Structures are given as C-alpha cells and as structure tokens.
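> Return atomic coordinates for the entry below.
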Amino acid sequence: MKRRKVGNLLALAVLSYLSQAAMHPYELAKTLRSHGDERSIKFNHGSLYMVVQQLAKAGFVAEQEVNREGARPERTVYQITDAGRAELHDWLRELVGEPQHEYPAFVSALSMVSALTPNEVIPLLRARLDGLATQRAETSRQIEQSEAEGVPALFLIEEVYRLRLLDAEIAFVHEFLARINEWGPMWAGAHGVEFKPE
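This next block holds a predicted model:
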C-alpha cells in the first residue's frame, strides 16, 4: 500500500466531491451528510477543516475564492488541482483493486474472547445478533427508499456491500454460538466454572 501525503479516508471523500464542484468546508460537510457518508467515514467539522488544510498544503486542493454572505464569517471555497485529481484516481484504483489488511474492533475482540467465560459470551453474542438485525433492517430500508426515489443502483453499491457484510457477520455469530456448545465445558473449565449453555 502506497504511503500518501494525506492518508485519511476523509481526504478521499473531499477530493471526490471537489472533483465534481468547488466548495467551502461547510458545503462539503453538508454534502457528506446528505449523501450518507457518515456511515462510511468518521468526521466532524474540526476534522474536515483539518483535512482540507492538509490537502491544500499537499497541493491537492487550492483556494478558488473567499466570499462572505451578509454578517456571516468569510468562507474559503476550494477547488481540486490536477495533482489532487491524479491522487484521487490513483488512491481509488488502489483501494478498489488491492485488498487491504483492516483492523475491525470485533476481530480484535474475538482474538481475546477466551478471557471471558462462555457463560458471559453467549448472551453478549445474542445481544450482538439483535444489534446486527437492527442495522440490517435500517440498511435494507435505506436501499429500498433510495431505489423508490430513483437513485441509480451504482450510487447505492456501498450500502449493498454493507448489507452483505452484515449477512456474513450474522451467519458467523450463529455459527460461533453453535461451536460454543462444543467448546463450552473445556472453555468454562479453564476459568474454573461450570458451563451453562442456554
């Protein structure tokens, strides 16, 4: 994976939206929220302004103009540069074409789950299944609503991907629960407790 001058994925989103139109950071924040990007990229106003400044320092965006509406503070409108457009395309090609090693929190927890007893883990996994079912229903609802509004499927592909990941995680948790019944006595015994399957 290439080392980038600005490696925050929020920068990728900023470059993508600025490739469509010049905007000031407040407009960028509104656009990110209206397109549901908060579901994929963590940000707040402070982090967004910082990323825009980093992109400007790297030469990927440049000030187009500074304007003021009424008594509001001045707003700097940024546009993408040729270097920024090249960075956007190169970065996207890398992310789409090359699998990356990621560090999801649940995977980290699974690597240490034996520190808990199986009696504790079973209800936690059941609660996780409830949460996953809620997320899945919400994601499905968003896809259906967007399709009904005429949003092309291409612009919903990240939500479809999210849905498939939820399906895979739900299947995994069910499988893990079934395996705990096999491992339970040995696992509980290591903690000096009796296994109590549900």
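> okay, CA-based contacts and neighbour counts for the rest of this
Noted.
> Contacts made by stretch 144-157 with the rest, please.
Ile143 (Cα atoms under 8 Å, 6 or more residues apart in numbering).
> May I see the buried residues of that stretch?
Leu156 (16 or more other Cα atoms under 10 Å).
> residue contacts, Leu129?
Here Leu129 is in contact with 170, 173 (Cα under 8 Å, 6+ apart).
> Now it: which helix or strand?
Taking DSSP states H and E as the criterion, Leu129 maps to helix 118-148.
> List the buried residues for that helix?
Buried-residue list, helix 118-148, by 16+ other Cα under 10 Å: 118-119, 121-122, 125, 129, 132, 136, 139-140, 143.
> after it comes which helix or strand?
Using DSSP H and E, the helix or strand that follows helix 118-148 towards the C-terminus is helix 157-190.
> Okay, buried residues for that following helix please.
Neighbour count says helix 157-190 has 159-160, 162-163, 166, 169-170, 173, 177, 180, 184-185, 187-188 buried, by 16+ other Cα under 10 Å.
> Check stretch 52-63 too.
Buried-residue list, stretch 52-63, by 16+ other Cα under 10 Å: 52, 54-56, 60-62.
> for comparison, sequence B:
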Amino acid sequence: MAMNLVILGLLMEGDKHPYEMQQVMQERHMEHYIKLAKGSLYYAVEKLLKQEQIAVREVVKDQSRPDKTIYYITEKGKGTFQELLKKQFKAETNYYHPMYTALAFIHLGDSKMISRILKDRIEHTKFQLEMLERVYQFYGDGAPHGSVSIMKNAHELCKVELAWLEKLHSDALDGLFENNRKIKNEQRP
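Presented below is the predicted three-dimensional model:
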C-alpha cells in the first residue's frame, strides 16, 4: 500500500519516469521514514499501469540509452490516491521496539556486556540526533510542510529514545537488573 501511495503521490506532483521517482524518493530520504521494499518500485508501476491507475504519457527514445517511459496519474488513480491517503492516516499499528525482547530477559544477561551495549546505543542515538538536526537545517525551511512535520517528529522521537536509553544505562550501572535476578532466585523453593 505504501509504495502505491508514494508512486501516485509523486505522479500527482507531475509526470515522471520510474527512475525519476526513485531519485525523488532518495532526495527526500523516504527510506528513513517509509517502509519500502527494495526493488518494488518497477513492479508497483507495472501493476498500477495494468489497473489503469496510471498511464503512459510518452516514451522518450534515445539511441545511447534504453527507452524512457514517462507516466502520469489517471482520474481513477487520483481517486485511488485519495483513498490510500485516507487509509494511511487511519492506519493503526502496534510498535515493537527491537530491544523489547532483550529487555524481557535483561535480568539474565551479563551486566557489563549490557552496560557496554547500552552505552554504544546511546552514542549511536546521539549521532542519529545530530544527523536529524543537520538534515533539518539543510532541508527544513525549503521542505514541504508535511516533510517538516516528519523531520520534527523523528527528532522528538530520537530525543525520547536517547533519554530512555540513558535511563536504562543508569539502571544497569546501578545494578537494578542484577537485583531483579537476585530477587527471582531468592523466591525459588
């Protein structure tokens, strides 16, 4: 669903060749905030073409390169775009952080290893936060308002993640996860 929405949205902005779509997706760093399967763009374009959501505007022939097919969005595609947009806004999902599984068993892990891993994650998250700030400084003022909203949300989520990781690291240094292990072991008959 996401790839179809992206393709139709890009064509709502103007006619494009799939390679141009790919370039715009990269320029906007969509891979950081939209889950897109690699290699699915051309497949989705073909599918949308068969469904008459998009159509061929022209085929540009060049002797030194393969033919370039330029697509546009049809009236049917514009309706589908609006429906997909509505579905995406209403979509709900459960969020599963990759660390949640490890946290369920943290009391069984080696505390020194866990402390080092958390410290590394903190440093990595600080780097991500810096990168997000640089991206915003570079694109922020000239980006569409929706993109600015994405950047601001990513920045805020990263700050929350950093605070959470720092608290976990502090708890690990204070031995709180080890204390949990001792309590569990003492309760056994």
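> Need the TM-score from the superposition.
Taking TM-score structural alignment, normalised by the length of the second structure as the basis, the two superposed chains have a TM-score of 0.80; 182 aligned residues with a Cα RMSD of 2.7 Å.
> farthest-separated two in the buried residues of stretch 52-63 of the first structure?
Gln54 and Ala62 (10.8 Å; Cα to Cα).
> Just give me the closest of the buried residues of stretch 52-63 of the first structure to Met112 of the first structure.
For those, with Met112 of the first structure as the reference and Cα to Cα as the criterion, the closest is Gln54, at 36.8 Å.
> Give me the three-state assignment for the equivalent of the closest one over in the second structure.
The equivalent of Gln54 of the first structure in the second structure is Lys47 (alignment by TM-score structural alignment). Following DSSP: H, G, I helix; E, B strand; the rest coil, we place Lys47 of the second structure in the helix state.
> same deal with Lys38 of the second structure?
Per three-state DSSP, Lys38 of the second structure ends up coil.
> What's Ile70 of the second structure aligned with over in the first structure?
Checking TM-score structural alignment: Ile70 of the second structure goes with Val77.
> how about the nearest residue to its match, chain neighbours excluded?
Closest residue to Val77 of the first structure apart from its sequence neighbours, by Cα to Cα, 6 or more residues apart in numbering: His24 at 4.1 Å.
> which ones are touching that neighbour?
75-78.
> Can you select the buried ones among these for me in ChimeraX?
In ChimeraX, this line selects whichever of the contacts of His24 of the first structure come out buried by 16+ other Cα under 10 Å:
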select :75,76,77,78
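> As a markdown table, the contacts of His24 of the first structure with distance to Leu32 of the first structure and secondary structure would be great.
Shown next, in a markdown table, are the contacts of His24 of the first structure (distance: Cα to Cα, whole Å; DSSP: H, G, I helix; E, B strand; the rest coil):
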| residue | distance to Leu32 of the first structure | secondary structure |
| --- | --- | --- |
| Arg75 | 18 | strand |
| Thr76 | 18 | strand |
| Val77 | 16 | strand |
| Tyr78 | 15 | strand |
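> As JSON lines, the contacts of His24 of the first structure with distance to Glu102 of the first structure would be great.
Below are the contacts of His24 of the first structure laid out as JSON lines (distance: Cα to Cα, whole Å):
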{"residue": "Arg75", "distance to Glu102 of the first structure": "36"}
{"residue": "Thr76", "distance to Glu102 of the first structure": "35"}
{"residue": "Val77", "distance to Glu102 of the first structure": "34"}
{"residue": "Tyr78", "distance to Glu102 of the first structure": "31"}
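> Looking at the second structure now, which of the contacts of His24 of the first structure still hold up?
Mapping these onto the second structure (both residues aligned by TM-score structural alignment, their matches' Cα atoms under 8 Å) leaves 75-78 still in contact.
> Next, give me the two most distant ones among the residues you listed.
Arg75 and Tyr78 (9.6 Å).
> and the residue nearest to the spatial centre of the first structure, how far is that from Thr117 of the first structure?
Nearest to the mean C-alpha position of the first structure, counting by Cα atoms, centre = their mean, stands Ser40 at 2.8 Å. Per Cα to Cα, to the nearest Å, Ser40 of the first structure is found 33 Å from Thr117 of the first structure.
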